[in-house]
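> would you be able to build a 3D model of this:
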Amino acid sequence: MQSLIGTGVALATPFKKDLSIDTEALIRIVNLSIDGGVEYLVILGTTAENATMNKEEREFVIKTIIEANKGRLPMVLGVGGNNTAEVVEELKTRDLSQFDAILSISPYYNKPTQEGIYQHFKAVAEASPIPVILYNVPSRTGSNVLPSTVIRLANDFKNIVAIKEAAGDMIQAMRLIKDKPKDFLVLSGDDMIALPIVLAGGSGVISVIAQGFPKEFSEMIRLGLNRKVDDAFKIQYLFSDCIDMIFEQGNPAGIKQVYQSLGLAENTVRLPLVKVDESLENRIDKFVKKNQ
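Next comes the predicted model:
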């Protein structure tokens, strides 16, 4: 899965002030990411606010991004949930021919055991006609997919090809990298430690900040993959404050303020999320204006 090495962008969904999808802004964001040099696009991840979109809106977002991409970059589609049967049904019925892989989150709210997580992803792998990227994000799901479970899945199912590891735990990421099968990819799901994970042997990142600063962030990851450490860390430290800021009051509220500061889209989110407060808005705006 060479297409998944480097920087993938977890695309947010821009909304107008009336909370409808801003089609033109979405196309601008896709083009900015592509022109900025990222390696692939991730559609309908958590950052997309797909939890607050209905089925028709989600289909519209998929269609719009496919058309905007025009086949230029590989694409990954988020297909996951906490109802295993429902996820399996979607994988069996959805046309996935446009996508290189699916990104599938570990079941949330239910808080399954490690065996339950294994059985869920076993069902996903057996149903999916394309490769599967596991997504571990304990802060959202309430349960951690342990390295032993990931390695078990990677060894048992050839189409489970990668993990988006967003536990924020460098030691856990290193254990994954140490014990994984040779061709299995460990992708950072945390922008702040993406470079350290790459330098430890990871294969890249599925990033939020990269859709605001695609040129700089994707270059940082490429420098890391090529072991140009000093140059990579110059970019890391330039953007570390902004990475903190875009997650300070929740994702995607922060990156949507970056959109507004760049003139790409409104900083509108749907409830239960709210936009960043005035103080954070000013700080992000100041950073963006300084680093445009």
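
> from now on I want contacts and neighbour counts done on CA atoms only, so please keep to that.
Will do.

> tell me who's in contact with the closest residue to residue 146 other than its chain neighbours.
Excluding the flanking residues, the one nearest residue 146 by Cα to Cα, 6 or more residues apart in numbering is residue 114, at 7.4 Å. Contact analysis of residue 114 by Cα atoms under 8 Å, 6 or more residues apart in numbering lists 145-146, 149.

> try 10 Å this time
Taking Cα atoms under 10 Å, 6 or more residues apart in numbering, we find residue 114 in contact with 120, 143-146, 148-150.

> from residue 43, how far off is it?
27 Å (Cα to Cα, to the nearest Å).

> can you pull out the helices in the stretch 151-292 of the chain?
170-179, 194-199, 214-225, 229-248, 253-262, 278-291 (DSSP state H, counting those that start in this stretch).

> please give me the structure for this one as well, since I'd like to look at both together:
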Amino acid sequence: METLNPRGRRLLVALPTMFSGTGDLDLDATARVGELVAQSRADGAFVAGTTGEFLALEPDERQAVFDTQRVALGGKRLIAHIGAGSVRQAVALLETGLAAGITEFAALTPYYLPGTPLGTYQHFKAVSEAAAGRARIYIYLFWARTTTVVSPGELARIAALPGVVGTKISGFNLAQVMEYRRATPPEFEVFTGNDADFPQAAGNGIDGVVSGVASCFPNTFDRMIAALESGDPASIAAAQAEVLEVVELIAGDIARIKVALAAQGRGGSAVRMAIEQPSDEITAAIQAAVAKYQGV
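Sure, this is the predicted structure:
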């Protein structure tokens, strides 16, 4: 389905990686999740990021997920996450992705051991040089998960590197994300990882949202896009209420996302990381919301 989103209303879907009950990579189910995006009005997908449990994937598995979603997305944008603990690993993932024809990548800051401003800059400079005009690079900031802090001024310096075209910022509210927007050039793309901020993004100079919840409730976000395009305040308010309801229900939890997908016949709820499965009560609430908003 074609998207008509102008800049400022872009929706990228953060896709989960699906596993079998024994923890093996389930590429068939992974593809079925990507197909939801292909059928939606989202612009594309953010693949093998935090929602995709990238830390639990072997390098060859991550590339297999990239390849699978390229097909499943049916020509929509794929931003392949190559973030890793070292620049050596990130560049290796970049080269493999480039060889497979991928041209858009996201790279998380160094993590676990916090990167210094100079060390972080050098990390992304090496990624930029490796891309050498062959790819578009997005800088992924998630201080709460990585312990690496990048200030707005430091991001502005990184943004000047060749091929670095944008950023995804997770864990910050809209006011904080706007500080990065003001510090970077107008053509530099700024995405927030806060699902609920989609309707407010455009009016505040933010290019769009990378949403994990949209992977399991795509119809909800399609209705929000339609409401925003209509400009009707009542429709926008109703769509925002629905978005807030499902965002609160999922609560940024990967297992809950997978429970919602399981209710739609798109795989099981297995995770590899140390994530607790939802209670029976929460599972029932998710299944009810899927029936209500996804028509399943």
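
> one step back: the residue nearest to residue 146 of structure 1 maps to what in structure 2?
Under the alignment (TM-score structural alignment), residue 114 of structure 1 maps onto residue 117 of structure 2.

> same deal with residue 245 of structure 1?
Using TM-score structural alignment, residue 245 of structure 1 pairs with residue 249 in structure 2.

> could you do residue 41 of structure 1 as well?
In structure 2, residue 41 of structure 1 lands on residue 45 (TM-score structural alignment).

> ok so, going back, mind putting the helices of the stretch 151-292 of structure 1 in CSV, mean neighbour count and distance to residue 159 of structure 1 included?
Output for the helices of the stretch 151-292 of structure 1, formatted as CSV (neighbours: other Cα atoms under 10 Å; distance: least, Cα to Cα, whole Å):
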stretch, mean neighbour count, distance to residue 159 of structure 1
helix 170-179, 17, 17
helix 194-199, 24, 22
helix 214-225, 23, 24
helix 229-248, 16, 32
helix 253-262, 24, 32
helix 278-291, 14, 40
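
> now distance to residue 21 of structure 1 too, for these, in JSON lines please.
Output for these, formatted as JSON lines (distance: least, Cα to Cα, whole Å):
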{"stretch": "helix 170-179", "distance to residue 21 of structure 1": "36"}
{"stretch": "helix 194-199", "distance to residue 21 of structure 1": "30"}
{"stretch": "helix 214-225", "distance to residue 21 of structure 1": "22"}
{"stretch": "helix 229-248", "distance to residue 21 of structure 1": "21"}
{"stretch": "helix 253-262", "distance to residue 21 of structure 1": "13"}
{"stretch": "helix 278-291", "distance to residue 21 of structure 1": "22"}
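
> just checking, what residue in structure 2 corresponds to residue 27 of structure 1?
Per TM-score structural alignment, residue 27 of structure 1 is aligned with residue 31.

> likewise residue 140 of structure 1?
So, by TM-score structural alignment, residue 140 of structure 1 is matched to residue 145.

> just residue 236 of structure 1 next, same as before
So, by TM-score structural alignment, residue 236 of structure 1 is matched to residue 240.

> likewise for residue 201 of structure 1?
So residue 201 of structure 1 corresponds to residue 205, using TM-score structural alignment.

> quick one: stretch 37-46 of structure 2 to chain centroid distance?
11 Å (Cα atoms, centre = their mean, to the nearest Å).

> go on, stretch 116-123 of structure 1?
That offset, for stretch 116-123 of structure 1, works out to 21 Å (Cα atoms, centre = their mean).

> on average, how far is it from the matching bit in structure 2?
Its matched residues in structure 2 lie on average 1.9 Å from stretch 116-123 of structure 1 after superposition (mean Cα distance after the TM-score superposition for structure 1).

> quick revisit: so what's the closest residue to the match of residue 245 of structure 1 other than its chain neighbours up against?
The shortest distance from residue 249 of structure 2 to any non-neighbouring residue, by Cα to Cα, 6+ apart, is to residue 286 (7.0 Å). Going by Cα under 10 Å, 6+ apart, residue 286 of structure 2 touches 246, 249-250, 256-257, 259-261, 263, 278, 280, 292.
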